[in-house]
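> build me a model from this:
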Amino acid sequence: MSSKGNMTDVAMPQLAESLVSATIAKWLKKPGEKIEQYEPICEVITDKVNAEIPSTLDGFMGEIVAEEGSSVAVGEIICRISAAGGAEAETAAASKSEPVTVQQSSTADASMRSRFSPAVQTLAAEHGIDLNSVTGTGMGGRITRKDVLSYIGNGGSAKRDAEAPAASTVSNHKAEANTGSPFAGMVSPPPSVPSPPLGTVIPDVRHSGLHLTEMPKIPQIEVEDTGNGRSEYFVDVTPIRNTIAKNMRQSISEIPHAWTMIEVDVTNLVLIRNKLKDEFKRKEGVNLTYLAFLLKAVVNAIKDYPIMNSFWAVDKIVVKRDINLSLAVGTEDSVITPVIKRADQKNIAGLAREIDELARKTREGKLTLDDLQGGTFTVNNTGSFGSILSYPIINYPQAAILTFESIVKKPVVINDMIAVRSMANLCLSLDHRILDGVICGRFLQRVKDNLEGFSLETKLY
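Prediction:
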């Protein structure tokens, strides 16, 4: 930041080492509005993840230089802030008094209620405060540092602290029921909710545990009359969709894709998961999904065939030592790939917890750049929405991507007899510069053997 009189220039920060620009997604403050130090002033979109830019001083929002939707290079000015106490600040305060009253008096809008800035989270953690108990006065019901400090100063209320988690739980369940979110299955019931009585039949619906948490934003649509009585619809390309298009085009144009598939008998896997999932949920508070077992099978196969954990570097092939699994998570309007770091050092229970943690972060909009960087091999659970066969595009610059398709009961011939078994397809896209059919065939066979090797004696820890 640079200062001119009482006005301070705010520049686009270097959010990551390789980042050269970011797109302004939304301004959280308008000219004339009061700003506290560390309070987010805008949301930006990068090639990896959405982020927030906080204010570094107390004051009032001045001129907005970069409009929403514009791409700004690192170091360029995005806005100016009037430092608290200056003449500009007093003028801004006078001009903003009426709009702020309207904003703070409106309690219906709680769209930002669950979005917490790092400063708010740190302050709450230091004082052991449950943010569900704090009333937010920011935009969309957002909790600011001033709200937390005020809550600390008032000492809180025991009754309020007791009622807030219950109210939050009810609202969470209502939200899940209304949103159809792909992350809906991952919310653990509170301890106060009793388990169903023994003998109750609960339908076993297969899901990966990685699901949407909110309805996607409705794209802006423009209608143009062509003059012949018919109209065409134009949908704005969002920065996220533009980034996906760029990455997919790069992957397809630079990587010679090849594809192969193998069928796996997962009958024993279904049995062990059904046997252990209820106890695991009570003990760990998270769902035991098929995805956790798949990741373990993939990790063990990569250990046997480390060339799968590599990328092309023009004059050499770089094989990564750490196995960092990227999980392809699709929503109606985007695809993100959060990463489980050092997945080879985790057991099945640990992988299940990591899946739940990534689901929670995505649900709360708290994924960081670090959560999305460093992936060395991608796993995609397309079976979670019923797919039985797919041809995935490689997550550039990795060497391969594996998809786990839907589990389907089929008649299978075993020892010249027909039996009904739970079957699933594993589909692998590979970079043919690095990998060939023989090595990938052996790798898939090893993943198959690992999945079919799970039994009722398999240990989760």
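> CA only for contacts and neighbour counts going forward, please
OK.
> part of a helix, is residue 425?
No - counting by DSSP: H, G, I helix; E, B strand; the rest coil, residue 425 is located in no helix; its state is strand.
> so it is in contact with residue 381, correct?
No - using C-alpha atoms under 8 Å, residue 425 makes no contact with residue 381, being 10.8 Å away.
> mutual contacts of those two, please.
404-405 (C-alpha atoms under 8 Å, 6 or more residues apart in numbering).
> give the contact list for residue 302.
With contact set as C-alpha under 8 Å, 6+ apart, residue 302 has these partners: 308-309, 323, 443.
> scan the chain for its longest helix.
helix 158-179 (DSSP state H).
> tell me the centre residue of this protein?
By C-alpha atoms, centre = their mean, the mean C-alpha position of the chain lies nearest to residue 362, the distance being 3.2 Å.
> what helix or strand does it sit in?
Assessed by DSSP states H and E, residue 362 sits inside helix 348-363.
> and if you look at residue 260?
Counting by DSSP H and E, residue 260 is part of strand 257-265.
> what is that strand packed up against?
With contacts defined as 3 or more C-alpha pairs under 8 Å, 6 or more residues apart in numbering; DSSP states H and E, the secondary structure elements packing on strand 257-265 are strand 417-431, helix 437-452.
> another sequence for comparison is provided below:
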Amino acid sequence: GVRKFFSPLVRAIARSEGISFDELSAIQGTGSGGRVTKQDLLAYIERKSPAKSFVPASKPEPVATPQAYNKSKSTIVPMDNLRQRIMEHMIRSRDTSVHVAAISEADMTGIANYIDRNAVEFQNREGFKLTYMPFIANACVKALKDFPLVNSSIEGTNIVMKNYVNLGIAVAIETTGLIVPVLKGADEKNILGLARGIYDLAMRARTKKLSPDDIVDSTFSITNYGVFGNLMGTPIINQPNIAILGVGVVQKRPVVINDAIAIRQMAYLTLSFDHRLIDGALGGQFLEKVIYYLENFDTTNQLYE
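Modelled structure (predicted):
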């Protein structure tokens, strides 16, 4: 007999409902030349309703492969509560936000030199090292004031504009954990205040001394995988934020300045943002503004008055 033609949509529906080609061919079509339409197929599936109730049972196939590894040479390690919460949080973020990433590079030479000049005095006074993080946080705060939509969140079909900046700072704990404590009132702090606040949160995260209030109400987040030597990454958005900045390692690279090659301290920055609210133009402009504030940091600024 003549082989019937079925539209790609009809074939896709049939495949997802487990309807064979022969079964599909037997359906009486109401379309042009007796062709089976989408409506014909859906009506047929509706009439087959007893079988329909079994369709969901065939969905969880991907996880039904426990024999796919050598059990005698493998060890089962139950996830601890923290790992389970991280897993759930990451899945929720993936399923909530439409992730897009923009990547650019920043010349950190001015800040690197400033840190070198102030390192000894800072260490002596504070008891910990001056790092790039407070400078990056400071640049983010300024850029968020310029682009307040990046500091917002989505609630149903409403945009919640936050008139304050609370920075989530991702902290690696032990070897298998990650937590994002929140630096409250980051927009009210100078470089010194940001440095102290970030260090305090990181220490309390690693010694399990964070309070429940320390891990809620962030408006924007920063993750610094550069501390592990990584060049760049595409971080997952920390819900309910609309964006997260990923910071790569700062290292010397040859760059072209005014047609001459110079050795500069460079870093790749990634902005992962939620395309439900932030379009590419705004995401790109925000990232470039962060870089502008980093590259134009006032190196005459005194850490201590």
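> quick revisit: from residue 245 of the second structure, how far off is the aligned residue in the second structure for the residue nearest to the centre of the first structure?
Residue 362 of the first structure maps onto residue 205 in the second structure, with residues paired by TM-score structural alignment. Distance, residue 205 of the second structure to residue 245 of the second structure, by C-alpha to C-alpha, to the nearest Å: 20 Å.
> count of neighbours near residue 300 of the first structure?
16 (other C-alpha atoms under 10 Å).
> alignment lookup: it to the second structure.
If you follow residue 300 of the first structure across to the second structure using TM-score structural alignment, you land on residue 142.
> hang on, the earlier thing: the match of residue 362 of the first structure reaches residue 171, doesn't it?
Yes - with contacts counted by C-alpha under 8 Å, residue 205 of the second structure reaches residue 171, the gap being 7.2 Å.
> common neighbours of these two, please.
179, 181.
> list the buried residues for the longest helix of the first structure?
Of the residues in helix 158-179 of the first structure, 161, 164-165, 169, 176 count as buried by neighbour count, 16 or more other C-alpha atoms under 10 Å.
> next: stretch 373-393 of the first structure.
373-384, 388-393.
> onto which residues of the first structure does stretch 162-171 of the second structure map?
Counting by TM-score structural alignment, stretch 162-171 of the second structure corresponds to residues 320-329.
> now do the SS call for residue 333 of the first structure.
Taking three-state DSSP, the label given to residue 333 of the first structure is coil.
> I'd guessed it sits against residue 241; true?
Yes - judged on C-alpha under 8 Å, residue 333 of the first structure makes contact with residue 241 at a distance of 7.3 Å.
> alignment lookup: residue 392 of the first structure to the second structure.
With TM-score structural alignment as the criterion, residue 392 of the first structure pairs with residue 235.
> can you classify its match by secondary structure?
Using three-state DSSP as the criterion, the local structure at residue 235 of the second structure reads coil.
> residue 132 of the second structure maps to what in the first structure?
Counting by TM-score structural alignment, which is the criterion used here, residue 132 of the second structure corresponds to residue 290 in the first structure.
> tell me which stretches of the stretch 51-200 of the first structure form helices.
In the stretch 51-200 of the first structure, the helices defined using DSSP state H, counting those that start in this stretch lie at 87-105, 118-126, 145-154, 158-179.
> what do you get for the stretch 201-350 of the first structure?
Counting by DSSP H, counting those that start in this stretch, the stretch 201-350 of the first structure has helices at residues 239-254, 267-284, 290-304, 348-363.
> ok, which of these comes nearest residue 105 of the first structure?
Between residue 105 of the first structure and these, the tightest spacing by C-alpha to C-alpha is seen for helix 348-363, at 27.4 Å.
> packing partners of that closest one?
Judged by 3+ C-alpha pairs under 8 Å, 6+ apart, helix 348-363 of the first structure is in contact with helix 290-304.
> one step back: how close does the match of residue 132 of the second structure get to residue 458 of the first structure?
If you measure residue 290 of the first structure against residue 458 of the first structure using C-alpha to C-alpha, the figure is 14 Å.
> so stretch 253-270 of the first structure matches what in the second structure?
With TM-score structural alignment applied, stretch 253-270 of the first structure matches the range 95-112 in the second structure.
> and the end-to-end length of the matching stretch?
38 Å.
> which ones are touching the alignment partner in the first structure of residue 83 of the second structure?
When the structures are aligned by TM-score structural alignment, the residue of the first structure matched to residue 83 of the second structure is residue 241. Residues in contact with residue 241 of the first structure (C-alpha under 8 Å, 6+ apart) are 333-334.
> wait, residue 24 of the first structure touches residue 73, no?
No - contact status for residue 24 of the first structure versus residue 73: not in contact, 10.7 Å apart, counting by C-alpha under 8 Å.
> the more surrounded of these two?
Remark: of residue 24 of the first structure and residue 73, residue 24 carries more neighbours, 24 against 17, as counted by other C-alpha under 10 Å.
> before we move on, the earlier item: who has more neighbours out of residue 290 and residue 458 of the first structure?
The residue with the greater number of neighbours, taking residue 290 of the first structure and residue 458 and applying other C-alpha under 10 Å, is residue 290; the counts read 21 against 11.
> I figured that one hits residue 273, correct?
Yes - with contact taken as C-alpha under 8 Å, residue 290 of the first structure and residue 273 are classed as touching, separated by 7.4 Å.
> quick one: map residue 264 of the second structure onto the first structure.
Applying TM-score structural alignment, one finds that residue 264 of the second structure aligns to residue 421 in the first structure.
> just give the number of residues close to its match.
By the measure other C-alpha under 10 Å, the count of residues near residue 421 of the first structure is 18.
> and the gap between it and residue 298 of the first structure?
According to C-alpha to C-alpha, residue 421 of the first structure and residue 298 of the first structure sit 22 Å apart.
> same question, residue 177 of the first structure
Residue 177 of the first structure sits 33 Å away from residue 298 of the first structure, taking C-alpha to C-alpha as the criterion.
> could you do residue 346 of the first structure as well?
From residue 346 of the first structure over to residue 298 of the first structure (counting by C-alpha to C-alpha), the distance is 12 Å.
> which of the two has more residues huddled nearby?
residue 298 (24 against 18).
> quick one, what contacts the nearest residue to that one once chain neighbours are set aside?
Beyond its immediate neighbours in the sequence, the residue positioned closest to residue 298 of the first structure (C-alpha to C-alpha, 6 or more residues apart in numbering) is residue 447, lying 5.7 Å away. The neighbourhood of residue 447 of the first structure, defined by C-alpha under 8 Å, 6+ apart, consists of 297-298, 300-301.
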